[in-house]
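Enquirer: Pasted the sequence and its predicted model underneath.
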Amino acid sequence: MLAVPALGLLNAFLGFLMLLVSLVLLWWGNAWRKRWKATATVAAVVLFGAVLPPAPQDKTSDTVADADAKARNAGRPVSSPSPRSAAHGKQEPKPTSDPDIPNYRGLRLDKAEERARADGFSTGDHDASDQDKVIWMRSNWTVCFQQADTSSDSARTIDFGAVQAGSPCPARDGGPIPWPRMPDLIGETRKAAQRKLAALDVPSDRTYAATIYGNDALPDTGEYNEWQVCAHDPARRERVTDSTSVTLWLSAPENGCPAQTGDNNGTALLPDNDDDGDPDYLDPFPHDHTRNSTFPDGLTGSSGGSSGSGGSSNSSSGGGGWGGCHSRWC
């Protein structure tokens, strides 16, 4: 019986086999009384249990503890599930120092704050540009930046940096708004200039056309798309904001631009030989001061005969009659 604990110290399996053999020999090959056999059996079992090594603990717990210790030593957040939750098959939330904050950028400020409050944040806001404007109507502002503070679950806050709707976001919070610059449109056709302005988000209803020559006149809308841009306001390299209006000073292709423009827009004059207010290239009678674009229907009151250069003779009996149509509208 003493061999049982001795072998148990060396090897638990051999000790258990020896315990079984000893019990068989004790009860079936021994003349001892039953009371002595029972006492010996209990003693053998107690001795064998005393020399067995302690039962190994849950390997899952050791693995989790090791992983958490390594994470702490490396400065990472502990993210392993606890042994209790692993034993019950439950996944606990993983604690983290940088929680996944929803992205509210690009939303209207009022909508962003509404969603953030629904997500459990208290909100704040400020002008994201260097102009430091006070935000009044949040529906007219757009979120460019957000800064969240989640140091405490009970006091999660988020601060929005916003710009007025239609304004581009600065490169950094508190930086200048990167408004586009006016390109050089001189020499472009009005149609090509309009396309470039549309690319800068300047709508057509804030783009105006005017003649560079004071005595010129624009034809009907759409008929001056091929006219040439001689000057524009704002000038080249000036900022184009969301409220900028643009004026294009134009000239008909056959006239070209005056030698000097700039602040003299609209003061240069095209040749007008008869000094009737119409430039020669538009005047059907450039040598007749009495006929111009304001003459009633281009009709004369003469009673026949030649009616000036380019006129026709339309005599009628009795000496009266119309002098015919001497207008570019005929």
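Expert: Ah, there it is. Numbering: from 1, shown residues only.
Enquirer: CA atoms for contacts and neighbours, from now on please.
Expert: Fine.
Enquirer: what about the nearest residue to residue 208 once chain neighbours are set aside, how many neighbours?
Expert: Spatial nearest neighbour of residue 208, chain neighbours left out: residue 247 (4.7 Å); criterion: Cα to Cα, 6 or more residues apart in numbering. Neighbourhood size, residue 247 [other Cα atoms under 10 Å]: 15.
Enquirer: Residue 247 looks like it's in a helix, true?
Expert: No. According to DSSP: H, G, I helix; E, B strand; the rest coil, residue 247 belongs to no helix; its state is strand.
Enquirer: tell me the contacts of it?
Expert: Shown in contact with residue 247 (Cα atoms under 8 Å, 6 or more residues apart in numbering): 207, 208, 209, 210, 232, 233, 234.
Enquirer: tell me which residues of the helix or strand where the third one lies are tucked away?
Expert: For residue 209, the element it lies in under DSSP states H and E is strand 207-211. Along strand 207-211, these residues count as buried under the neighbour rule (16 or more other Cα atoms under 10 Å): 209, 210, 211.
Enquirer: can I assume residue 164 is in contact with residue 142?
Expert: Yes. With contacts counted by Cα atoms under 8 Å, residue 164 reaches residue 142, the gap being 6.1 Å.
Enquirer: These two: which has the busier surroundings?
Expert: A count of neighbours by other Cα under 10 Å puts residue 142 above the other of residue 164 and residue 142, at 28 against 22.
Enquirer: The more buried one touches residue 126, doesn't it?
Expert: No. Judged on Cα under 8 Å, residue 142 makes no contact with residue 126 at a distance of 11.0 Å.
Enquirer: list residues touching both of the two?
Expert: residue 162.
Enquirer: re the thing from before, which other helices and strands contact the strand holding residue 209?
Expert: If you count contacts as 3 or more Cα pairs under 8 Å, 6 or more residues apart in numbering; DSSP states H and E, strand 207-211 packs onto strand 246-251.
Enquirer: quick one, the strand it packs on and strand 207-211 angle?
Expert: Computed by axes from the mean of the first three to the mean of the last three Cα atoms, to 10 degrees, the angle separating strand 246-251 from strand 207-211 equals 30 degrees.
Enquirer: Of all the residues in strand 246-251, which ones are buried?
Expert: 246, 248, 249, 250, 251.
Enquirer: so can I have a markdown table of those residues showing distance to residue 70?
Expert: Shown next, in a markdown table, are these (distance: Cα to Cα, whole Å):
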| residue | distance to residue 70 |
| --- | --- |
| 246 | 65 |
| 248 | 70 |
| 249 | 73 |
| 250 | 75 |
| 251 | 78 |
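Enquirer: of all these, which two lie farthest apart?
Expert: The span of the buried residues of strand 246-251, defined through Cα to Cα, is set by 246 and 251 at 16.4 Å.
Enquirer: quick one: contacts for residue 49?
Expert: Residue 49 touches nothing, counting by Cα under 8 Å, 6+ apart.
Enquirer: ok, and here's another one to check against it:
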Amino acid sequence: MRLGTLGSGIALATAMVALSAGCSSPLSDGPSSAEPSASTPARLRPDSLSAKIGTEVEKGFGYSVRDATDAGRTVDMRHVDLWRFCLESKGGQPKTVDLGAVPYGEKCPDHWDAHIPEIRTPRVTGKKFENAYQSLLEKGYDSLSIDVLYGSEGVVEQADMPRVDGEVCKQSPKPGAPFDPSENVKLYVAMGNCPKR
């Protein structure tokens, strides 16, 4: 992705908002010990993608971000705090940089598009929704590629995810299926616990 003048401005504004907000999790309705409060500055890991974006923004650079491996995952900028900065190269436009990242839990590759073992869909059936959703995000799934069907309401919009509270009764693709960046994950969530079979 190449950023023009408008794109650089949007990227700068987005990064500043994300950094000033402390990259808080949209899954929480209130403060938790893992999230910084309004009076506490966010503590970023030195290798965090958020920190690297902030550094580039302070230098007046635009940036693009992508998976540093050959997995083809979309770096989820809504959950940038789950990604580790690994690689950078000069961008295609003046004063731009391309950043490569992987989810925490994976080692950084030593070069762009490095081959990694096949990513498998984790088993999230039977888990509370919030834990299941977090497991998928930590594997590198993009939040916009996770469809949540809640009770009888149908697909839940991204903005309404914090109100989902229940157990994942079914998932697609099945646990252990190979990661496919073109395929959405579907989580079928009960309002409460799944019905006993």
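Expert: Looks like it came in fine. In this text the structure is predicted, and so the values were computed from the model without any measurement.
Enquirer: Overlay them and tell me the TM-score.
Expert: Here the TM-score for the pair of chains, by TM-score structural alignment, normalised by the length of the second structure, is 0.39; 97 aligned residues with a Cα RMSD of 3.7 Å.
Enquirer: circling back to that earlier point, reformat the buried residues of strand 207-211 of the first structure as CSV; add distance to residue 160 of the first structure.
Expert: Output for those, formatted as CSV (distance: Cα to Cα, whole Å):
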residue, distance to residue 160 of the first structure
209, 41
210, 44
211, 47
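Enquirer: nearest to residue 45 of the first structure, of those residues?
Expert: Distances from residue 45 of the first structure to the buried residues of strand 207-211 of the first structure, taken by Cα to Cα, are shortest for residue 209, at 110.4 Å.
Enquirer: do you know how far that closest one is from residue 197 of the first structure?
Expert: According to Cα to Cα, to the nearest Å, residue 209 of the first structure stands 13 Å off from residue 197 of the first structure.
Enquirer: Same check on residue 146 of the first structure?
Expert: Distance, residue 146 of the first structure to residue 197 of the first structure, by Cα to Cα: 32 Å.
Enquirer: And residue 117 of the first structure, by the same measure?
Expert: Applying Cα to Cα to residue 117 of the first structure and residue 197 of the first structure gives a distance of 40 Å.
Enquirer: out of these two, which sits in the busier spot?
Expert: Neighbours per residue (other Cα under 10 Å) separate residue 117 of the first structure from residue 197, with residue 197 holding more: 18 against 15.
Enquirer: Helix, strand, or coil at the more buried one?
Expert: With three-state DSSP as the basis, residue 197 of the first structure sits in helix.
Enquirer: ok but residue 146 of the first structure is inside a helix, no?
Expert: No. Under three-state DSSP, residue 146 of the first structure falls outside any helix and is assigned strand.
Enquirer: Apart from its neighbours in sequence, what residue is nearest it?
Expert: Ranked by Cα to Cα, 6+ apart and with sequence neighbours excluded, the top spatial neighbour of residue 146 of the first structure is residue 160, at 4.5 Å.
Enquirer: Same question for residue 122 of the first structure.
Expert: Spatial nearest neighbour of residue 122 of the first structure, excluding adjacent residues (Cα to Cα, 6+ apart): residue 157 at 4.7 Å.
Enquirer: And the one you found, how close does it get to residue 147 of the first structure?
Expert: 8 Å.
Enquirer: Tell me which of those two has more neighbours.
Expert: Remark: of residue 157 of the first structure and residue 147, residue 157 carries more neighbours, 19 against 13, as counted by other Cα under 10 Å.
Enquirer: pretty sure the more buried one contacts residue 149?
Expert: Yes. Residue 157 of the first structure is within contact range of residue 149, at 5.2 Å (criterion: Cα under 8 Å).
Enquirer: Which helix or strand contains residue 101 of the second structure?
Expert: strand 96-103.
Enquirer: Which secondary structure elements does that strand sit against?
Expert: strand 62-67, strand 83-90.
Enquirer: Specify the next element, helix or strand, located C-terminal of the lengthiest helix in the second structure.
Expert: The longest helix of the second structure (DSSP state H) is helix 5-20. Sequence order places helix 49-58 as the next helix or strand after helix 5-20 of the second structure, per DSSP H and E.
Enquirer: in that next one, what counts as buried?
Expert: Of all the residues in helix 49-58 of the second structure, those buried under the rule 16+ other Cα under 10 Å are 49, 50, 51, 52, 53, 54, 56, 57.
Enquirer: closest to residue 170 of the second structure among those?
Expert: Taking those together and measuring to residue 170 of the second structure by Cα to Cα, the closest member is residue 49, at 32.4 Å.
Enquirer: ok, and the closest non-adjacent residue to the closest one?
Expert: residue 85 (4.5 Å).
Enquirer: Could you count how many residues lie near that neighbour?
Expert: Residue 85 of the second structure has 25 neighbours, counted by other Cα under 10 Å.
Enquirer: how close does it get to residue 6 of the second structure?
Expert: Taking Cα to Cα, one finds residue 85 of the second structure at 24 Å from residue 6 of the second structure.
Enquirer: returning to that earlier point: for residue 10 of the first structure, state which of the contacts of residue 247 of the first structure is nearest.
Expert: Using Cα to Cα, residue 234 comes nearest to residue 10 of the first structure of the contacts of residue 247 of the first structure, at 97.9 Å.
Enquirer: ok, the nearest residue to residue 54 of the second structure once chain neighbours are set aside - contacts?
Expert: Distance criterion Cα to Cα, 6+ apart; nearest residue to residue 54 of the second structure, sequence neighbours excluded, is residue 15 at 6.6 Å. Listed by Cα under 8 Å, 6+ apart, the contact set of residue 15 of the second structure reads 50, 53, 54, 57.
Enquirer: Could you check how many residues crowd around the residue lying closest to the last one once chain neighbours are set aside?
Expert: Across the structure, with Cα to Cα, 6+ apart as the measure, the residue nearest residue 57 of the second structure apart from its sequence neighbours is residue 12 (5.9 Å). Using other Cα under 10 Å, residue 12 of the second structure is surrounded by 21 other residues.
Enquirer: And the one 5 residues further on, by the same measure?
Expert: The burial metric for residue 17 of the second structure, expressed as a neighbour count using other Cα under 10 Å, is 12.
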